[in-house]
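Participant: no letters, just coordinates:
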């Protein structure tokens, strides 16, 4: 995940259904930030609707003329045209894959404004840190060892989104202050002002370093989880091989190859035991890293 691909960060206290909707509509959220409202969406579509309404009215009037003139076949034709026009308009309003009216999404975006962050909330220095945060969290939450409950999956599902939100909040604040600071000194500063600026610049650098330390702690935890994941998969493969061991032993016994193959095959049990210990150590290390992260 690069800085260009960071996902929308939503306050964990936002209802999950709403949070999912916000994360899935980053472009719409950006448009809302630029002033989009549900009324704007209706206005954008007013011209086609007006044309359809005018067309229907014209056909109804023509239908009435034909009826008064006693031209029943033409009445039927114009009535059919009205129905087709209305049907085509209704179908065009339904877009494939629509799960929620855009007006509702706009209302949600406005209602929960301030409880989500978009890519535009972060500057070039902050985006890579947020991308690293999301990559580490996604790798943990998407791991088999987490899904199987070998880690503290409940705490992971609660604490890791909270960590993402807190890091995003700090990075957004840091980005805003950094932008204001850069704008202030863009045209240079007088010597006497430079001394006052230096502590502010150190505060920005120290704050960024502190956030980076949080991200590194997340990455260390994700690294321990990745080790546990590798041990988990290797252990599973060895267990499958060990389950097939009797068939191999039967084969080598029948073929008279006992003296050549039995020692190698019997080592499968030792490998399985060794991987079991490695898995336990990896999970234990992940728990230790989690406790450090939680402190």
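Facilitator: Done, it's in. All values derive from a computational prediction rather than experimental measurement.
Participant: every contact and neighbour count from this point should use C-alpha atoms.
Facilitator: Will do.
Participant: could you check stretch 13-25 and say which residues are buried?
Facilitator: Of all the residues in stretch 13-25, those buried under the rule 16 or more other CA atoms under 10 Å are 19, 22, 23.
Participant: please apply the same query to stretch 65-85.
Facilitator: Result for stretch 65-85 [16+ other CA under 10 Å]: buried residues 66, 75, 78, 79, 81, 82, 85.
Participant: for stretch 119-126, same thing?
Facilitator: For stretch 119-126, by 16+ other CA under 10 Å, it's 119, 121, 122, 123, 126.
Participant: here comes the other one, which I'd like you to weigh against the first:
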């Protein structure tokens, strides 16, 4: 599945940030809250002060040795601590930048809990079902017939993300409840509790079947779009051949191959007409399949 599935109702800029912030979202899901900015800055100052102390100690040691004529040793003793300070200071700056970024992401996205689904939110079975839905949606939105407006591209742009979100949301809810159910029954059940647990397990299976029916409807729509795509491509190839028809006719006339080639050339026009009709039929079938996706 995609890294993060987002409720289409989330503003586009925030939705994009959600999709790009999976690592932070996972931390937030586990209860992470960033340190206040003042605390983080104080910690950084203390670290740098400590490292400065190391450098200063190195300087004092070097001065002591200088009195004995060991200037080179001074350079080593002073230079190494200073290099360590510089390197670690850069690392701390990068660390602070990362913390600042995560803090900003947290402040923007903490209001959207419940409006996105992470990969960890769905179990293995649900992940497979969601993957099927996403592949079907990608096949439709990436098709030429959709790009050319032969389908209802406006409704596709609205309905398909809504379908993906609803499927992901339901599968996440199903996965969470199914995990808890399995944890309970794995402890062993008395006959009385088992009599209750079995119908509840069937309810979970029925819910999965209902979501799967939505996905299968999407796949039927994608299959109809694929038929339309093939007809659309074939029609354009025939039109390209028809555009060069006079060149073929001229060639066969010059070579004396009329009796062999002319019947084949004449079929181009008939094939183009048939493909145009097939395209109209497959687009109509796709639109009919799309209507079944309406809530």
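Facilitator: Perfect, I can see it now. Predicted model, so just to flag it, every value in this text is computed and none were measured.
Participant: re the thing from before, the buried residues of stretch 119-126 of the first structure in strands, which ones?
Facilitator: Within these, no residue falls in strands by DSSP state E.
Participant: which ones among these lie within helices?
Facilitator: The helices, defined by DSSP state H, take in residue 126 from those.
Participant: my guess is residue 275 of the second structure meets residue 229, correct?
Facilitator: No - if you go by CA atoms under 8 Å, residue 275 of the second structure and residue 229 don't touch, sitting 11.4 Å apart.
Participant: quick one: map residue 9 of the second structure onto the first structure.
Facilitator: By TM-score structural alignment, residue 9 of the second structure lines up with residue 13 in the first structure.
Participant: surely its match forms part of a helix?
Facilitator: No - assigned with DSSP: H, G, I helix; E, B strand; the rest coil, residue 13 of the first structure falls outside any helix and is coil.
Participant: from residue 159 of the first structure, how far out is it?
Facilitator: Noted for residue 13 of the first structure: a distance of 12 Å to residue 159 of the first structure, by CA to CA, to the nearest Å.
Participant: do a quick rundown of the helices in the first structure.
Facilitator: Going by DSSP H, the first structure shows helices at 16-23, 26-33, 38-44, 46-68, 72-92, 102-111, 126-141, 144-147, 153-184, 191-243, 245-255, 258-294.
Participant: closest one to residue 8 of the first structure among these?
Facilitator: Residue 8 of the first structure sits nearest to helix 16-23 of all those, at 5.1 Å, using CA to CA.
Participant: with the second structure overlaid, how far apart is that closest one on average?
Facilitator: On superposition with the second structure, the mean distance recorded for helix 16-23 of the first structure (mean CA distance after the TM-score superposition for the first structure) is 1.7 Å.
Participant: between helix 26-33 and that helix, find me the angle.
Facilitator: 80 degrees (axes from the mean of the first three to the mean of the last three CA atoms, to 10 degrees).
Participant: mind giving me the packing neighbours of helix 16-23 of the first structure?
Facilitator: strand 9-10, helix 102-111 (3 or more CA pairs under 8 Å, 6 or more residues apart in numbering; DSSP states H and E).
Participant: distance from the longest one to the second structure after superposition?
Facilitator: Between helix 102-111 of the first structure and its aligned partner residues in the second structure, the average distance after superposition works out to 2.9 Å, using mean CA distance after the TM-score superposition for the first structure.
Participant: please identify the buried residues of that helix?
Facilitator: So helix 102-111 of the first structure, judged by 16+ other CA under 10 Å, has buried residues 105, 106, 108, 109, 110.
Participant: can I get those in TSV with distance to residue 50 of the first structure?
Facilitator: Shown next, in TSV, are these (distance: CA to CA, whole Å):
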residue	distance to residue 50 of the first structure
105	25
106	24
108	28
109	28
110	28
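Participant: picking that back up, could you point out which of the helices and strands packed on helix 16-23 of the first structure sits nearest residue 147 of the first structure?
Facilitator: Ranking these by proximity to residue 147 of the first structure (CA to CA) places strand 9-10 first, at 22.5 Å.
Participant: before we move on, the earlier item: so which of the buried residues of stretch 65-85 of the first structure is the closest to residue 290 of the first structure?
Facilitator: residue 85 (61.8 Å).
Participant: show me the contacts for the closest one.
Facilitator: 52, 56 (CA atoms under 8 Å, 6 or more residues apart in numbering).
Participant: same thing but at 10 Å, please
Facilitator: 52, 53, 55, 56, 59, 79 (CA atoms under 10 Å, 6 or more residues apart in numbering).
Participant: burial check on the first one, number of neighbours?
Facilitator: To tie it back to what came earlier, the one meant is residue 52 of the first structure. 17 (other CA atoms under 10 Å).
Participant: touching, it and residue 89? I think so.
Facilitator: Yes - using CA atoms under 10 Å, residue 52 of the first structure is in contact with residue 89, at 7.7 Å.
Participant: quick one on the thing from earlier: anything in contact with each of residue 275 and residue 229 of the second structure?
Facilitator: residue 235.
Participant: about what we covered before: turn the buried residues of stretch 65-85 of the first structure into CSV, including distance to residue 292 of the first structure.
Facilitator: Shown next, in CSV, are the buried residues of stretch 65-85 of the first structure (distance: CA to CA, whole Å):
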residue, distance to residue 292 of the first structure
66, 84
75, 80
78, 76
79, 74
81, 71
82, 70
85, 65
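Participant: quick check, nearest of those to residue 234 of the first structure?
Facilitator: Closest to residue 234 of the first structure, out of all of those and judged by CA to CA, is residue 85, at 62.7 Å.
Participant: mind checking how far the closest one is from residue 50 of the first structure?
Facilitator: Counting by CA to CA, the separation of residue 85 of the first structure from residue 50 of the first structure is 13 Å.
Participant: which residues are common contacts for the two?
Facilitator: residue 56.
Participant: please tell me how far the residue nearest to residue 228 of the second structure when sequence neighbours are not counted sits from residue 258 of the second structure.
Facilitator: Residue nearest to residue 228 of the second structure in three dimensions, not counting chain neighbours: residue 282, with 4.8 Å by CA to CA, 6 or more residues apart in numbering. Here the distance between residue 282 of the second structure and residue 258 of the second structure works out to 36 Å (CA to CA).
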